[in-house]
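In: I'll drop the sequence and a predicted model, then ask my questions.
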Amino acid sequence: MAPKVLISDALSEAAVQIFRDRGIDVTFEPKLGKDKEKLLSMIHEFDGLAIRSATKATEKLIEQATNLKVIGRAGIGVDNVDIPAASKKGIIVMNTPFGNSITTAEHAISLMMAVARQIPEANESTHAGKWEKSKFMGVELTGKTLGVIGAGNIGSIVIDRARGLRMKVVAYDPFLSEERAIEIGVEKLELDELLGRADFITFHVPLTDQTRNILSAEAIAKLKPGVRIINCARGGLVDEEALAEAIKSGHVAGAAFDVFAEEPATNSPLFNLPNVVVTPHLGAATTEAQENVALQVAEQMSDYLLSGAVTNAINMPSITAEESKVMGPWIELSKHLGNFVGQMTDEPIQSINILFDGEVSGMNLKALTASTIAGIMRKRNPDVNMVSAPVIAKDNGIKVSTTKQDQSGVFEGYIKVTVTTAERERSVAGTVFSDGKPRFIQIKGINVDAEVGANMLYTTNEDVPGIIGTLGSTLGDHGVNIANFTLGRSVAKGEAIALLYIDDEVPEAAIKALHGTGRFKQVKTLTFDVA
């Protein structure tokens, strides 16, 4: 029986035809995504669901999707898909990460030009029969300094276009290496320095805990007077209330926003302010981009449903159907190892080395490497996946190398990940036990044996008596239950580490209390996406 796919949002006829040409039984109802109840009643019939942003693949919908195997999002953002719920049910979530990069970058440049020359207000005035030539005095872009926050795929395209406009470009990006900065022609700055130097600032980063309100009221106070702000990335990167006040005071000369903290945006603080250009999330809204992502998602979903091949998956590695049975646990391990060092590393990464020992050295190392890199980068870019991760690493000048070797120890195989920055080198190793579960076996060269949990606590200290008691009593005082406790040390009375598997998230008060004991050099909470 042919696989059945439901398209519940507006995709092009060419994309629909790809499904049909591949032998897929496709149902095309482009308005269904807005009818939640009808969608709930139908979803159990389908193997695949192709969507844009209107359809919300919620936990409730996924529970009803008894036959669903894949959700394909035509576009990069998957905020409208409950990925943990899909993963738990074995449903693959795919996106199309690069289909709208040029379109989004061009929209940012367009908004920058519009706010520089007050084009929307001048247009409205002229349509009204006025001729207010002296009222709309603009500024040139040539010779001005553009500050780019986030120099990844879209940011680098903006940089290229801005340099073509003869602008001076500076960038802030923790992942941007000096070599890559030179290659793309930008001066790398710390955030505060960029805020004080830029005439225009544009954002091209995902919304994470690290980037939320990156342009806060405090940061806005550091801006160069007369600056103009452009945001085509994500709502929530800018404190809209604080920015509105800065525009009213004249400290900020203008702003252009395509995204907002709450969408659909019907009452933003930025609305109806002078020289503020606003658009309804049009970053990807061009004929070319919409067509590209629609065709991509149709091809990807068809490949998976017909042959088991996985491409651009958010929650599963890109591996062949034959490899998946053997490699699954090792893919999970490589993701956890990368996630560990990624969460531990705050400074720009210069290089990543992955050592494959024993039986794992004969597997699909490209998939394992990509899974590791994606794990490392997930802290700052939750949209990263196995396909986009190597590209992002290359774009940021991160050197990735792999090493293979025959079995060299007691384990039949293991993976060791080493990350190098300008300040330090970090390493973590792990293996897969006979029960198929990943384990951490070495951290900073210290041997351990730790199960991977969703919530973990990592500490370092001098090897002295009483550390276990301090950890146990302090966490107990804050209602934290320890599921598993692993210790390791370099030498007696030398450096020691502890890795604790915790039932729930560790409250900030408990972290402060541990720091307050004066017994720990480092206390760090870690989270892992455990299947």
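Out: Thanks, I have the structure now. Because the structure is a prediction, the values reported are computed rather than measured.

In: can we go C-alpha only for contacts and neighbour counts from here?
Out: Fine.

In: which residues of the stretch 51-200 of the chain fall in strands?
Out: 70-73, 92-94, 145-149, 168-172, 187-188, 200-203 (DSSP state E, counting those that start in this stretch).

In: can you tell which of the ones you listed is closest to residue 447?
Out: strand 92-94 (35.0 Å; CA to CA).

In: columns distance to residue 454 and mean neighbour count on top of the strands of the stretch 51-200 of the chain, output as CSV?
Out: As requested, those are exported to CSV (distance: least, CA to CA, whole Å; neighbours: other CA atoms under 10 Å):
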stretch, distance to residue 454, mean neighbour count
strand 70-73, 24, 26
strand 92-94, 20, 25
strand 145-149, 31, 26
strand 168-172, 31, 24
strand 187-188, 35, 19
strand 200-203, 31, 25
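
In: okay, those in TSV with distance to residue 127 next?
Out: Formatted as TSV, those follow (distance: least, CA to CA, whole Å):
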stretch	distance to residue 127
strand 70-73	40
strand 92-94	45
strand 145-149	31
strand 168-172	35
strand 187-188	42
strand 200-203	28
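
In: here's the one I want to compare it with:
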Amino acid sequence: MPKVLVSDKISPAAIEIFKANGVEVDYLPDVGKDKEKLAEIIGQYDGLAIRSATKVTDKILANATNLKVIGRAGIGVDNVDIPAATAKGVIVMNTPFGNSITTAEHAISMMLALARQIPEADASTRASKWEKNRFMGVEVTNKTLGLIGAGNIGSIVADRAQGLKMKVIAYDPFLTPERAIDLGVEKVELDDLLARADFITLHTPLIDATRNIISAEAIAKMKDGVRIINCARGGLIDEAALKDALEAGKVAGAALDVFLEEPAKDNPLFGLANVICTPHLGASTTEAQENVALQVAEQISAYLNTGEVINALNFPSISAEEAPKLTPFVKLAELLGSFAGQLTETAISGIRIEFEGDVSALNTKPMVAALLNGVLKPLLGDVNMVSAPALAKDRGIAVETVNREQVGAYDNLIRLTVVTERQERSVAGTVYGTKAPRIVEIKGITLEAEVTPHMLYITNEDKPGFIGRLGTLMGQLGINIANFNLGRVEQGKDAIALLSIDSELTDGELTQIEGLEGVKQAKRLVFTV
């Protein structure tokens, strides 16, 4: 009988789920705060269920001689050393969807409180001022809500807002027109949303593409009197720019549950009367805490009893027998996905994955998951190999897989085609020799390139002198080229250059490369290899 330690306080119903699934469970809700005691006893257990109090460090894991799985009741896993767990062969799971309704409801609550100035009116009334004329609010009915991010939580917010008779417009690079119709929202570009929305609410991960998405420049494009709600991530809003806009009256009010630095204690926004602040309460309801506890108990039990992996953060489901054969192909699939994902800027409607030759006879499910993870991570950030297929489905992305015998020169080949509103883009790769992944085809153009941490991708006109100009510019910029890979459709037509370089390009360097004569597109690519 597998044995699980629950080291933080969770719902008693979760304990009963373990027992009903034939799992022996020790409920010691205070031991997570005692590092020495936890390190002393962890070796007895196959599974560990935690919340935020337990810190699973490399020292704890070093003593976890029997541990197979860690389950976090909630989404954040900052308290788990995932690389150390992976090295130890321990699956790390979370419950990313248990808080969705609660967080969406908090955003709606913040919007309504902002519209009617409820917190400030409450404080005034308690102070016996009775300032009825001071707190003139606005209705949300028939107003336009601008949704930045239309994933799991954003789609729930859209549904609730429509119930309030609001018009909902949404900006999300991964939102397809078909999915927008299903949600009943109008898909728009960011500038259009900023110009039209009466209320703006954010529901996107914090990645490079979304950091300070609400900047001084973005605020200047908004309606006068706009109201902004953020229950997603601190760092999506430039807080200094927001403060200036609030003081100037450009922004009528803001409601914030998250901040750039947390715990937030001396934030300059706190001194403004037209700002509502809560201490990261998005997931703080009885129901949400119950949901994540029950989910983590189900997930840990399933893994220990059947090997099923749900919401794993560090590896797809692969058996010990399959691992030696699958691992290099899983890595290739993720790199191909990352390549395509970093080049994709518009909504993805479809993904086609072709397995040719020997690889088609293997278990392709982990490869599909790894590939989708690679495609989605550059825009969504908070994705793993298990959650990626569900996220693709939620966003209306049609995923097609094709298995066939060898048809070309390679014993094994994986080809990925990404279909967007504007175009289809394909990339193919293989594994051979030292089992290092190789890209062998881009947009139907044959070339061969090893994937390295820092790369530069260029599409250009195939005309004499281009390679010389590019090499000269790279030398002037002090960028060392490790490998230079070329391919073209035919003489005088489009060509591709894929360069391995020794350091990541800066924005300024990339701008200069984009301005080089003959360049149609230039992209910096970053890979974990």
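Out: Arrived safely. For clarity, every value in this text was computed on a predicted model and none was experimentally measured.

In: TM-score of the superposition?
Out: TM-score for the superposed chains, counting by TM-score structural alignment, normalised by the length of structure 2: 0.89, backed by 529 aligned residues with a CA RMSD of 3.1 Å.

In: looking at the strands of the stretch 51-200 of structure 1, which is closest to residue 339 of structure 1?
Out: That would be, of the strands of the stretch 51-200 of structure 1 and by CA to CA, strand 92-94, which comes in at 19.6 Å.

In: the closest one vs structure 2, average distance?
Out: Following the fit onto structure 2, the mean deviation recorded for strand 92-94 of structure 1 is 2.4 Å by mean CA distance after the TM-score superposition for structure 1.

In: and the strands of the stretch 51-200 of structure 1: which comes nearest residue 416 of structure 1?
Out: Of these, nearest to residue 416 of structure 1 by CA to CA is strand 92-94, at 27.4 Å.

In: so what does the closest one touch, helix or strand wise?
Out: With contacts taken as 3 or more CA pairs under 8 Å, 6 or more residues apart in numbering; DSSP states H and E, strand 92-94 of structure 1 sits against strand 70-73, helix 83-88.

In: repeat that for 10 Å
Out: Packed against strand 92-94 of structure 1, as judged by 3 or more CA pairs under 10 Å, 6 or more residues apart in numbering; DSSP states H and E, are the following elements: strand 48-51, strand 70-73, helix 83-88, helix 287-307.

In: in the third one, which residues are buried?
Out: The one in question is helix 83-88 of structure 1. 83, 85-87 (16 or more other CA atoms under 10 Å).

In: cool, and stretch 422-439 of structure 1?
Out: So stretch 422-439 of structure 1, judged by 16+ other CA under 10 Å, has buried residues 426-432, 438-439.

In: ditto for stretch 103-110 of structure 2
Out: Buried residues in stretch 103-110 of structure 2, counted by 16+ other CA under 10 Å: 103-108, 110.

In: how deep is the alignment partner in structure 2 of residue 251 of structure 1 tucked in, by neighbour count?
Out: Alignment note (TM-score structural alignment): residue 251 of structure 1 maps to residue 250 of structure 2. By other CA atoms under 10 Å, 18 other residues sit near residue 250 of structure 2.

In: if I look at residue 250 of structure 2, how far off is residue 267 of structure 2?
Out: 20 Å (CA to CA, to the nearest Å).

In: now swap in residue 518 of structure 2 and tell me
Out: For residue 518 of structure 2 relative to residue 267 of structure 2 (CA to CA), the value is 48 Å.

In: what about those two, which has more around it?
Out: Of the pair residue 518 of structure 2 and residue 267, residue 518 is the one with more neighbours under other CA under 10 Å, namely 20 against 14.

In: helix or strand: which one has residue 366 of structure 1?
Out: Using DSSP states H and E, residue 366 of structure 1 maps to helix 365-377.

In: list the buried ones in the following helix or strand past that helix?
Out: Downstream of helix 365-377 of structure 1, the first helix or strand assigned by DSSP H and E is helix 388-395. Going by neighbour count (16+ other CA under 10 Å), the buried part of helix 388-395 of structure 1 is 388-390, 392-393, 395.
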